[in-house]
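[1] Quick one, structure for this:
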Amino acid sequence: MKDIILKAENISKQYRLGQVGTGTMAHDLNRWWHQVRGKEDPYLKIGDTNDRSTKGTSDYVWALQNINFEVERGEILGIIGKNGAGKSTLLKILSRVTAPTTGSIKFGGRVASLLEVGTGFNGEMTGRENIYLNGAILGMTKKEIKSKIDEIIEFSGCERYIDTPVKRYSSGMYVRLAFAVAAFLEPEILIVDEVLAVGDAEFQKKAIGKMKDISNQGGRTVLFVSHNMAAVKQLCTRGIVLENGKVVFEGGITEAVDSYINSNQIFESIWNKLTPNNSIAYFTHASIINSENKYVQVVSNRKQCFLKLKVVVEAKVFDGTFAFEIVNQMDQSIFVSHDFDMSDSIREAGCFEILIPLPKFLRAGNYFVNLGSNIRGFTTLEYFPNVLGFEYIDELYGGQTQSRPGTVFIPLKWEINKI
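    Below is the predicted model of the structure:
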């Protein structure tokens, strides 16, 4: 039998644009008049979908519409979607920061939330005092907090500054301490928004490990929101995908991430930069082409394709480098290539066209190209993420969408002799 610790039923949230409150007195009176007559709220039938990229026709917008899901005890649920999809609104409702317009939520335990850096902290109080304050807010007794305070301070890495007012903390120290309080005071449900992005790599690794521990060993539930799909895949067991305030997918975390990525995939096979960012050296063009000089969006390991770059160097003597990076759909770096890898790198003023064969060691999947240039050892001149994209297909493996296991594929020569 399922042990459901959180259940959201028909959650919707409506906002009125351009207003400080939820509406006007006339609207409130209209709502009241319908309510005393036993009628439905008339403003529930109007309002635009939560699409931030289009101009609406109504003053009302549905940030969330008919959200339904269940979370089992000990589960780590990933909530993913584009900016403006409704993730933060949903977490605020789950954290009781705001109330839903319609629907209800049933909780089976105490909830702790990390929605913004330093949420609930008093800047004038020390880190130690804020631990006791946040613990009290979470419903912990002073004895319970005292038994955990040494572990909290050690995990946060802020021991030297624990008796300093937190207004003097950096944003990274803020989030370290806030996460440690929420995690070690053992709520039944821990809600974590994008705040971990503030921490450094070491802390993110510790935080993900701690969330796994409190789920696996403590039987506690975690709701995790992040744009880092690698972290979501590593941590979560199940996911829901939000789009324009609605749930468009719910299922296993791998399928949820794939659904989100594929629905937002936009491939560009050509990029032009008209205005230089500096007067030393800059990119003017990038494209992916085949051997017939035609732009392509699909690259196969059976046919050679190329990255074509055009760059301009204005400095008479150029002691810098141009580079490109290929990243996967999780934004993980696959490899980086520089012009100084070759003996004939660019060292003088002029306009240059560069043709680079794309590697054939990739696994099947979607990839993106980042461009960058710098003065070696000193200054970044330009950096452009995700300027190009392409789908890589592994035709040697017997199917365009299939791929062999592993991080990369390197064809090796097998010498076979019959004996």
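
[2] CA atoms for contacts and neighbours, from now on please.
    Will do.

[3] This structure: helices as residue ranges?
    Taking DSSP state H, the helices of the chain run over residues 25-36, 87-94, 127-137, 142-156, 171-184, 201-216, 229-235, 253-263.

[4] Give the buried residues for stretch 147-156.
    149, 152, 153, 155, 156 (16 or more other CA atoms under 10 Å).

[5] coming back round to it: most neighbours per residue, which of the helices of the chain?
    The highest mean neighbour count among the helices of the chain, using mean count of other CA atoms under 10 Å, belongs to helix 171-184: a mean of 23.

[6] helices or strands up against that helix?
    Where contact means 3 or more CA pairs under 8 Å, 6 or more residues apart in numbering; DSSP states H and E, helix 171-184 is packed against strand 111-114, helix 127-137, helix 142-156, helix 201-216.

[7] Give the other helices and strands that the last one contacts.
    What that stands for is helix 201-216. Against helix 201-216 (3+ CA pairs under 8 Å, 6+ apart) you get helix 171-184, strand 221-225, helix 229-235.

[8] Could you also give me the structure for this second sequence? I'd like to compare it with the first:
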Amino acid sequence: MIEEFGIHIKDLVKEYEINKGGNKRKFKALQGVSYSVKRGKITGIIGSNGSGKSTLLKILSRITYPTSGSVEITGNVASLLEVGTGFHPELSGRQNIFLNGSILGMSRSEIKAKFDDIINFSGVADFIDTPVKHYSSGMYVRLAFSVAANLTPDILLVDEVLAVGDATFQQKCLEKMNDASTKDHRTVVFVSHNMSAVRQLCDEVIWLKEGQIVQVGSPDEITAAYLQSMDILSKELPIGLRTDRKGVGGAKITKLQWKNQEELLQSGKPAALEIEYEATEMQEIANLNFRLNIFNENGEYLTSLSNQMANFPFQQVAAKGRSVCRFDRLPLAEGSYYITTNLFINGIKCDRVERALSFKVIQGDYYGAGLTSFRDSPGVFIDQDWIYGKEL
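    Got it, this is the predicted structure:
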């Protein structure tokens, strides 16, 4: 069996002890997970925050160990988990490349043969002799992925770090992972919230929920079932009651809704999105930033709403309050959408909720030209000016 499978997981359990106010309790991040990952295939792992995805990858990467159960792995493993793992911060990019290669069992000459490919793919040639602690998160991820993907591991584990990179680099990463499987016959395990990328890349998908496998199957089948379940969750459970949150805590978004909910949202018409928040560990917030990421119903990222990015800084504001994001003309085409919320205080992410609000937009004449968008074609309208001929 092990010859056919790159990874064999049996009855995997991971427990953590949580101490809150002197009260200790056990928390099971994984509960009896069993699965075998086929060699040379790309397996996706999806699930909401707290489902056990990252814990499973950390066990496969040997960063942490299971409480019980077993993992058998055929070949060496390179992993790209959250930003900050895998590199020594005091070493330069060049030194970290050689360090990672030696950990994978490669000789110095083998690493040198791959060095130019790593640099060219990452695009950080000008900073390769700079300590990586001075890299931006985007630079760090580009180099980390390039190292992991180009140093020919038998198994490549990739967590949701690609969200840091730009769209062009994300596509390069997806193509690289696909080549690792189809051309080099390497095994890839890919954790992502991007359902479009999962469908594009994976041969098979595992859906985790509360540390257990809900369903395994084809990318189209499993992502559709997962998105439907999340859509139901966002409609039935208000954001203030959601427990599947990420962030350091201490503050959260307690309410998110469109004003005048009895009215339909229409392209090109006025709209307003209400947000309520509360910080429990401070009396005043020095710098408050909302970032609301908008996706289409297939999980493809479209755009973000951010008071800070739009040059509306919220400084020295109350620890509990309300904000409204107003649109004179709603710039969304007809279709179904959802919002994932992020709340930052002083640049630190305190709260994140996936699929916090689902909504629909109907057709409208955004540009005032007597024309409407195509039916069921979610997207974003862009204000534009055109000139022609002699005006140039």
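
[9] on that earlier part again, so which of the helices and strands packed on helix 201-216 of structure 1 comes closest to residue 212 of structure 1?
    Among those, helix 229-235 comes nearest to residue 212 of structure 1, with 6.7 Å by CA to CA.

[10] Over which residues of structure 2 does that closest one lie when aligned?
    Using TM-score structural alignment, helix 229-235 of structure 1 corresponds to residues 195-201 of structure 2.

[11] Export the helices and strands packed on helix 201-216 of structure 1 as a markdown table, with columns for distance to residue 86 of structure 1.
    Output for those, formatted as a markdown table (distance: least, CA to CA, whole Å):
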| stretch | distance to residue 86 of structure 1 |
| --- | --- |
| helix 171-184 | 23 |
| strand 221-225 | 11 |
| helix 229-235 | 17 |
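
[12] Quick one, which of these gets closest to residue 382 of structure 1.
    In terms of CA to CA, the element of those nearest to residue 382 of structure 1 is helix 229-235, at 25.9 Å.

[13] Now that closest one on structure 2. Mean distance?
    Mean deviation of helix 229-235 of structure 1 from its aligned counterpart in structure 2 after superposition (mean CA distance after the TM-score superposition for structure 1): 1.4 Å.

[14] My reading is that residue 275 of structure 2 lies in a strand. Confirm?
    Yes: when DSSP: H, G, I helix; E, B strand; the rest coil is applied, residue 275 of structure 2 is found to be in a strand.

[15] Just give me the neighbour total for it.
    Using other CA atoms under 10 Å, residue 275 of structure 2 has 17 other residues around it.

[16] shouldn't it be in contact with residue 326?
    No: judged on CA atoms under 8 Å, residue 275 of structure 2 makes no contact with residue 326 at a distance of 11.2 Å.

[17] so how far is residue 97 of structure 2 from the closest residue to residue 277 of structure 2 other than its chain neighbours?
    Spatial nearest neighbour of residue 277 of structure 2, excluding adjacent residues (CA to CA, 6 or more residues apart in numbering): residue 253 at 4.2 Å. Applying CA to CA, to the nearest Å, the value for residue 253 of structure 2 to residue 97 of structure 2 is 41 Å.

[18] what's the neighbour count on residue 153 of structure 2?
    Residues near residue 153 of structure 2, counting by other CA under 10 Å: 23.

[19] which residue sits closest to residue 270 of structure 1, ignoring its sequence neighbours?
    Using CA to CA, 6+ apart, the closest residue to residue 270 of structure 1 is residue 287 (4.2 Å).
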